[in-house]
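Novice: one predicted model, sequence on top.
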Amino acid sequence: MDEEAWRADRAREFASLNGRHVQSWIGVEFALRENTPDAGPHVFRDPAVPCLQLWGLQAVLADGRFGIGTYQHHDCWGLWKDTDTRVQDPDHWREPHSGTRWRVLDDELPVGPITEVTVYGDEGVVAEVRLTIGGRPLLLVAGEADETWSGELQFLRLDESVLAFTDPAKAAGMPWTTPRGRLEIL
C-alpha cells in the first residue's frame, strides 16, 4: 500500500467516529517538566499551557473503545487509531513510569455525541483531528511540549505526543516551532 493510501485509511478511521457517542475518556499524560525545585519531580500542569500532553488517549464509546496515539513516518509523527490497550491499565503506568500518569479525563474533555470530524494532514501524516462532541470542540494535534535548558517550554508540531485542546483557537496562538499553515483537509 502506498503512503497516501495508508494515510487516507487513517483519516477514514477517524471519520468513522462521526455519529458515535463518547461516554468517557482515559489517557496517559506526559509530564510537561521534570525535576523542578519548586514543584517537585514532575509537573503535569502549567496555566500557560492550554492543552493536555498525552502518550495515548482512549475514548470509551457507547459501542466500544477508540484509542488515539501517534505513529512515526520518516522524520514526522502523525495521529492514528491506536490499538495498544496499555492505556486501559492504570497499574502499568505506576512507577517506574514516573514521567507519566494514568487518568480519567471526563472533567477536561467533552463527552456526548460526536457530530463533526475533520481530519487534517501535513508533511504526509495525519497532523490534527478536530471533533465536535456534545456541542464542544476538541482538537487533537500530533506534537509535544519540550522543556529547554532554560526551563521554558517550546511546542513542536508533528512530534510523538497527542496534544488535546478544548479551545482550538488557543492552538493557533501557540509558539509552535514550525508553522501550522500547511494543513490540508483529508
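Specialist: In hand now; what should we look at?
Novice: okay, CA-based contacts and neighbour counts for the rest of this
Specialist: OK.
Novice: in which helix or strand would I find residue 59?
Specialist: Remark: residue 59 resides in strand 52-61, with elements defined by DSSP states H and E.
Novice: buried set for the helix or strand following that strand?
Specialist: Moving toward the C-terminus from strand 52-61, the first helix or strand encountered (DSSP H and E) is strand 64-73. Of the residues in strand 64-73, those buried under the neighbour-count criterion (16 or more other C-alpha atoms under 10 Å) are 65-71.
Novice: just stretch 126-137 next, same as before
Specialist: 126-133, 136-137.
Novice: check those and tell me the two furthest apart.
Specialist: 126 and 136 (21.6 Å; C-alpha to C-alpha).
Novice: among the buried residues of strand 64-73, find me the one that's closest to residue 154.
Specialist: For residue 154, the nearest member of the buried residues of strand 64-73 is residue 70. The distance, counting by C-alpha to C-alpha, is 19.2 Å.
Novice: wouldn't that closest one be in contact with residue 79 here?
Specialist: Yes: using C-alpha atoms under 8 Å, residue 70 and residue 79 qualify as a contacting pair, with a distance of 4.5 Å.
Novice: gap between the residue most central in space within the chain and residue 148?
Specialist: For the chain, the residue nearest the mean C-alpha position is residue 162 (2.3 Å; C-alpha atoms, centre = their mean). According to C-alpha to C-alpha, to the nearest Å, residue 162 stands 19 Å off from residue 148.
Novice: just residue 104 next, same as before
Specialist: With the distance defined as C-alpha to C-alpha, residue 104 ends up 29 Å from residue 148.
Novice: below is an additional structure, to be compared with the one above:
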Amino acid sequence: MGRVEWLAERVREFGDLRGRRVEAWTGVEMALREDVGGRPQFEDPSVPFLQLLSLSARFADGSSLDVGTYQDDNAWGLWPRPASGRDRARWEGIFRWRELPELPTGAIDDVVVTEDEDQLAEVLLRVRGRPLLMLAGEVYEQMDGRLTFARLDESVLVFTDPAAADSVVWGTARRSPPPAG
C-alpha cells in the first residue's frame, strides 16, 4: 500500500466514526512542564488543551479506539487504531493515565479531517453537537519556563473549543483549520 492509499484509509477510518456513540474518554496525559515544585505540571492557564500520548474512546457497542500519532519523515499526523488496552498503573512521572469526563460523550454527528503538509493534521468531531478538535502537536518547555507550541508533532492535542486553537501561537501557521461552530 502506497503513502496516498495509507492516508486515504486513515481518513476513511476517522470518517467511520460518524454515527458511533462515545460512552467515555480516557487518555495518557503528558506533563506540560517536567518539574514544578518537585512534581510534573499537567495544567497551565495559558494552555487551552490537553496534551496526550494517546486518546481512547469507549463506544456503546463495547469496542474501543485509540487516537495516537504516526511519524512520516519530519512531521507527525493523527492515527486511529484499535484500542491497545494500555495498563493504567504503568504510567507515572511526566505521564498519567486518566479518565477525561470533560470531553463530550454521545453520538458522533460529524467528522472533518484536515490534511496539512501531506499529514492528517487535525480531526474535528461533533459529539452530540459539541466540538472536539484533535491536533497533532507538542508543547515544549523552554529553559526559562516558557512554553512553546508546535504543530505536526508527536502528541495528540485535544481542544473542546476549536476557536482556542486559533489563539495559540504555533511555531508554524495552521494552513486551514476546520470550521468552528
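Specialist: Done, it's in. None of the values given here were measured: they were computed from a predicted structure.
Novice: circling back: now list whatever residues contact both of residue 70 and residue 79 of the first structure.
Specialist: Shared between the contact lists of residue 70 of the first structure and residue 79 (criterion: C-alpha atoms under 8 Å, 6 or more residues apart in numbering) are residues 142, 162.
Novice: OK, contacts around the closest residue to residue 28 of the first structure other than its chain neighbours?
Specialist: Taking C-alpha to C-alpha, 6 or more residues apart in numbering as the measure, residue 28 of the first structure lies nearest to residue 102, with 4.4 Å between them; neighbours along the chain are not counted. In this structure, residue 102 of the first structure makes contact with 26-29, 87, 90, 93-94, judged by C-alpha under 8 Å, 6+ apart.
Novice: if we use 6 Å, what do you get?
Specialist: Counting by C-alpha atoms under 6 Å, 6 or more residues apart in numbering, residue 102 of the first structure touches 27-28, 90.
Novice: conserved subset of those in the second structure?
Specialist: Cross-checking the contacts of residue 102 of the first structure against the second structure gives 27-28, 90 as conserved contacts, using both residues aligned by TM-score structural alignment, their matches' C-alpha atoms under 6 Å.
Novice: okay, and which of those map to strands?
Specialist: Counting by DSSP state E, the part of these found in strands is 27-28.
Novice: closest to residue 83 of the first structure among the kept ones among the contacts of residue 102 of the first structure?
Specialist: Proximity to residue 83 of the first structure was ranked across those by C-alpha to C-alpha; first place goes to residue 27, at 13.4 Å.
Novice: any idea how far the closest one is from residue 59 of the first structure?
Specialist: Residue 27 of the first structure sits 9 Å away from residue 59 of the first structure, going by C-alpha to C-alpha.
Novice: so for the two, which residue has more residues nearby?
Specialist: Neighbours around residue 27 of the first structure and residue 59, counted as other C-alpha atoms under 10 Å, are more numerous at residue 27. The numbers are 27 against 21.
Novice: more neighbours: residue 104 and residue 148 of the first structure, which one.
Specialist: Comparing residue 104 of the first structure with residue 148 by other C-alpha under 10 Å, the one with more neighbours is residue 104, at 15 against 10.
Novice: max-length helix in the first structure?
Specialist: Of all the segments assigned as helix in the first structure under DSSP state H, the longest by residue count is helix 3-15.
Novice: got the angle for it vs strand 64-73?
Specialist: Here helix 3-15 of the first structure runs at 150 degrees with respect to strand 64-73, directions being taken by axes from the mean of the first three to the mean of the last three C-alpha atoms, to 10 degrees.
Novice: average gap between helix 3-15 of the first structure and the second structure?
Specialist: Following superposition, helix 3-15 of the first structure is found to deviate from the second structure by 0.7 Å on average (mean C-alpha distance after the TM-score superposition for the first structure).
Novice: which residues touch that helix?
Specialist: Applying C-alpha under 6 Å, 6+ apart, the set of residues contacting helix 3-15 of the first structure from outside is 80, 117.
Novice: which parts of the first structure are helices?
Specialist: Chain-ordered helices for the first structure, with DSSP H as the definition, fall at 3-15, 168-172.
Novice: want to throw these into TSV with mean neighbour count and distance to residue 121 of the first structure?
Specialist: As requested, the helices of the first structure are arranged in TSV below (neighbours: other C-alpha atoms under 10 Å; distance: least, C-alpha to C-alpha, whole Å):
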stretch	mean neighbour count	distance to residue 121 of the first structure
helix 3-15	16	9
helix 168-172	15	16
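Novice: lovely, talk soon.
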